[in-house]
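Asks: dropping the sequence and predicted coords here.
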Amino acid sequence: MSKVLMLFASREGQTQKIIERMRLIVSHAGHEVDLIRLEGQTADIRLEQYDAFMLGSSVRYGRHHARFCHFVERNAGALDAKLCYFFSVNLTARKVDRSEPHQNSYLTRFLRNGSLHPTSVEVFAGAFKLSRYNFFQKQLLRLIFRVSDGSSAPTEDHEYTDWCRVMRFAERFVQQLAGDQVSGSKISDANTAIP
């Protein structure tokens, strides 16, 4: 079986919740999984010891987590050399016309402007965790909801994540791990065709 690194950056916990669900699926398939939250120094992560990578980052105010972006830029060559899945978590993905990877401007901009070329990408709607926001953040997010689609922001915590979609992405990763073990090569995926 494969040794997998699942690496993520999460601000309010939804990205962590998503990747932990995926970890269960991957480890249940018999793979050894190391789950690491990007915090502080990352120099001690030895990427060469892993057979595959699952990467995830949240988006806030239009940007992926800075620490995640720096890590990916420094290590893109090593990440691209093996099976590498990437997912982005943002509230914009709650909209039907922004819920596919090629439709999500945050994801497409990240891939277009960076040096990472993952095997497969996905975008998941995040969660609106009003109870964790300070007054300023609440007002700003309410304004963003109003401007972006004319709707009112939720008045309480609300999770938009499609858990079936999360499971399908993790299951596809497991299938490609099995394929990689047979063929010994990186497998391409339809979700890599991002403009």
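Replies: Arrived safely, thanks for sending.
Asks: CA only for contacts and neighbour counts going forward, please
Replies: Noted.
Asks: how close does Ile19 get to Ser27?
Replies: 12 Å (CA to CA, to the nearest Å).
Asks: which of the two has more neighbours?
Replies: Counted by other CA atoms under 10 Å, Ile19 and Ser27 do not tie: Ile19 has more neighbours, with 23 against 17.
Asks: hang on, that one in a helix?
Replies: Yes - counting by DSSP: H, G, I helix; E, B strand; the rest coil, Ile19 is located in a helix.
Asks: want to compare, so here's the second one:
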Amino acid sequence: MTQILLIYSSVHGQTRKICEYIKQKVHQADQAEHYVTLAALDDVDDLSGFDSIYIGASIRHGKHRPALYEFIQQHQVELETKPSGFFSVSLVARKPNKNTPETNAYMQAFLQKILWQPALLQTFAGNLDYQGYGVMDRHIIRFIMWITKGPTDLNTKVEYTDWQKVDDFIAKMIEA
């Protein structure tokens, strides 16, 4: 049985939701061949018991969390020697010209800051839920949405995640 570690770094929960979906789909597809362990970035110390490692991380105010970069640096060797992948989750990825690893500025900035070059990369659009944010985040995100011509009504709740795209990522994970 292949042991897959799926790590998430999530602020408002959409990245974790995507990771939970991935875990469920892998287990439904081939319970006997792959087992996914889901863990928060801050809870992972040892990667040695896993055959492959995948990380999903959200963007907050235009950046991935500093802890993500620290984790990657600390575990560089394991990430380079095992099948691995990375996906980034952001509201910017809702736009057709910013929804691939090659066209997403956050993904490109991430890749320039790290030495690890994941074999599998993807970007997923996130979730917009103004009422689920604190006051400060609500107004910052609303301002960003205004700049990017997104919804600014404070009652907006929209999930932009393309679940078929997530399914395609899962298929590639299982093939690795």
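Replies: Looks like it came in fine. Keep in mind that what you see is a predicted model, and the values were worked out from it rather than measured.
Asks: list the buried residues for stretch 24-42 of the first structure?
Replies: Under the neighbour-count criterion of 16 or more other CA atoms under 10 Å, stretch 24-42 of the first structure has Ile25, Val26, Ser27, His31, Glu32, Val33, Leu35, Leu38 buried.
Asks: export the residues you listed to TSV and tack on secondary structure and distance to Ser183 of the first structure?
Replies: Listed next are the buried residues of stretch 24-42 of the first structure as TSV, based on DSSP: H, G, I helix; E, B strand; the rest coil; distance: CA to CA, whole Å:
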residue	secondary structure	distance to Ser183 of the first structure
Ile25	helix	22
Val26	helix	19
Ser27	helix	21
His31	coil	17
Glu32	strand	20
Val33	strand	21
Leu35	strand	26
Leu38	coil	31
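Asks: for Phe128 of the first structure, state which of the residues you listed is nearest.
Replies: Nearest to Phe128 of the first structure among the buried residues of stretch 24-42 of the first structure: Leu38, at 21.8 Å, using CA to CA.
Asks: flag every buried residue along stretch 146-165 of the first structure.
Replies: Ala153, Tyr160, Thr161.
Asks: separation between the residue in the second structure that the last one lines up against and Pro83 of the second structure?
Replies: Under the alignment defined by TM-score structural alignment, Thr161 of the first structure is paired with Thr161 of the second structure. Applying CA to CA, one obtains 25 Å for the distance of Thr161 of the second structure from Pro83 of the second structure.
Asks: with Ile59 of the second structure instead?
Replies: Using CA to CA, Ile59 of the second structure is found at 24 Å from Pro83 of the second structure.
Asks: on the three-state scheme, the aligned partner of Val11 of the second structure in the first structure is what?
Replies: Matched by TM-score structural alignment, Val11 of the second structure corresponds to Arg11 in the first structure. At Arg11 of the first structure, secondary structure determined by three-state DSSP is coil.
Asks: ok, Arg11 of the first structure - how many residues close by?
Replies: 12.
Asks: got a list of what the residue nearest the centre of the second structure touches?
Replies: By CA atoms, centre = their mean, the mean C-alpha position of the second structure lies nearest to Gly56, the distance being 2.7 Å. Counting by CA atoms under 8 Å, 6 or more residues apart in numbering, Gly56 of the second structure touches Leu6, Ile7, Tyr8, Ser9, Thr15, Cys19, Phe86, Phe87, Ser88, Val89.
Asks: okay, those residues in JSON lines with distance to Arg138 of the second structure next?
Replies: Output for these, formatted as JSON lines (distance: CA to CA, whole Å):
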{"residue": "Leu6", "distance to Arg138 of the second structure": "29"}
{"residue": "Ile7", "distance to Arg138 of the second structure": "26"}
{"residue": "Tyr8", "distance to Arg138 of the second structure": "22"}
{"residue": "Ser9", "distance to Arg138 of the second structure": "20"}
{"residue": "Thr15", "distance to Arg138 of the second structure": "18"}
{"residue": "Cys19", "distance to Arg138 of the second structure": "24"}
{"residue": "Phe86", "distance to Arg138 of the second structure": "27"}
{"residue": "Phe87", "distance to Arg138 of the second structure": "24"}
{"residue": "Ser88", "distance to Arg138 of the second structure": "21"}
{"residue": "Val89", "distance to Arg138 of the second structure": "18"}
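Asks: from those, pick the one nearest Tyr106 of the second structure.
Replies: For the contacts of Gly56 of the second structure, the nearest to Tyr106 of the second structure is Ser88 (7.9 Å; CA to CA).
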